[in-house]
Structure formats: structure tokens, C-alpha cells
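Novice: next come a sequence and a model predicted from it.
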Amino acid sequence: NGMFCTICKDLVDGLENLGEQTAMDYLQDASKELCDQLPYANIQKDCYDYIMTIAQDLLDLLNDQINGDVACTAMTLC
């Protein structure tokens, strides 16, 4: 869970500073960038695919004014 916890918190930090980009666009771009830092292509793809499967739930939690640490824990990523 450590890897996904770190990625989740990085994504949440970025969501708090959004400009014109929509939250989902940001998540797609940022998760690709973060997952691409992992060592193997298959792990990078699994990372990105997993984040995209939970993206809407994560956004819903954040829209409910839950802070990032709580949201990432609620998603069982931390």
C-alpha cells in the first residue's frame, strides 16, 4: 500500500491547486506522470488502470470536503 498511498496523496495535493483543468483531466494526466516513474511498463499500466478505476470515488470523497489523508485512507490506499 505504500506506493499507492504516496501516489494518492500526491494526486490529492495537486487537486487542491487546480486551475482551468477539470479534476478528472488532472487525475488522468497526473496519475500517468506518477505511475510512469515506476520501474516496469506492466506495473506502470497496472498503476494507471487502478487509479482510473477509483478516480470517481476519490473525487466524490474530496467533494464531500474530506481531507486528502482521510480520503486516501478511506480508499484503503494508506
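Specialist: Looks like it arrived, so ask away.

Novice: C-alpha from now on. contacts and neighbour counts both.
Specialist: Noted.

Novice: what are the buried residues along stretch 30-44?
Specialist: Along stretch 30-44, the positions that meet the burial threshold by neighbour count (16 or more other Cα atoms under 10 Å) are 30-32, 34-36, 44.

Novice: from these, which land in helices?
Specialist: Among the buried residues of stretch 30-44, the members found in helices (DSSP state H) are 30-32, 34-35, 44.

Novice: rewinding a little: make CSV out of the buried residues of stretch 30-44 and add distance to L77.
Specialist: Formatted as CSV, the buried residues of stretch 30-44 follow (distance: Cα to Cα, whole Å):
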residue, distance to L77
A30, 17
S31, 14
K32, 17
L34, 15
C35, 15
D36, 18
Q44, 17
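
Novice: another structure for you, compare them:
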Amino acid sequence: MRTLLLLAAFFTISLSIALPPNMQAGGGLFCTVCTELVKDAETSGEQDVKAYLTKEIKAFCDTTGFLSTTCQAAFNSVVDQLCTYINQKLPPDVCCQKVGLC
């Protein structure tokens, strides 16, 4: 019984470290990255915002190690919406809030 409790405690602690508690709400894991990506996309002069974002998202997510898949999924699921908001000239923080990354 004691071993089971220790194992459960270890498992819970491991998950709390491995899985960030809040990846999306204000100040979430990808909030700062999202706002920087949007700022860069707005000032890049690129005509194809989606291609620019997709390239930059891949480059960033490739640096995140074991979070790479989570990172790609988080950004790829909202890239079309981000493009729409960027084209509407919304501020970066608003763009990222609207897609749920901040």
C-alpha cells in the first residue's frame, strides 16, 4: 500500500512538471512566442503571411525539444485565424488572445 501511494505521488509530481498547468490562458506557455511571431509577421513585409508564420512556427517549435509536437499542434491549429487578425491590423496581443494562446 505504501509503495502504491509513493508511486501515485511520483506520477502526480512527474505530470505536473512535464505538462504545463496552463498553456493557453493569460501568460500561457506560448503567449510571448505568439505575440513576437505576430509582431515579426507584421513588420516582415512578407506578402504571404501564412507561409511566413508556418515557417517561423516550425523553426521555433523545432527548438522546444519534447514539447515540439505540442507546440506545432498549438500554433498550427490557429495559424489561419492569426493570419486573418494580422490582415485586420489587430495588435499582436489581441491576435493571440483571440486565438486562445494568451
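Specialist: Received the coordinates, thanks. The structure presented is a predicted model; accordingly, all values stated were derived computationally and were not measured.

Novice: superposed, what's their TM-score?
Specialist: The TM-score (TM-score structural alignment, normalised by the length of the first structure) is 0.81; 76 aligned residues with a Cα RMSD of 1.6 Å.

Novice: can you name the two of the buried residues of stretch 30-44 of the first structure that are farthest apart?
Specialist: A30 and Q44 (12.6 Å; Cα to Cα).

Novice: for the residue most central in space within the second structure, what are its contacts?
Specialist: Relative to the mean C-alpha position of the second structure, the nearest C-alpha, by Cα atoms, centre = their mean, is the one of F30, at 3.4 Å. Contact criterion Cα atoms under 8 Å, 6 or more residues apart in numbering gives 23-24, 71, 101-102 as the residues in contact with F30 of the second structure.

Novice: tell me the spacing between it and S44 of the second structure.
Specialist: To S44 of the second structure, F30 of the second structure is 20 Å away according to Cα to Cα, to the nearest Å.

Novice: in the first structure, what residues pair with stretch 83-100 of the second structure?
Specialist: Under the alignment (TM-score structural alignment), stretch 83-100 of the second structure falls on residues 59-76 in the first structure.

Novice: quick one: contacts of that stretch?
Specialist: Looking at stretch 59-76 of the first structure with Cα under 8 Å, 6+ apart, the contacting residues turn out to be 5, 8-9, 12-13, 23, 58, 78.

Novice: okay then, goodbye and thanks.
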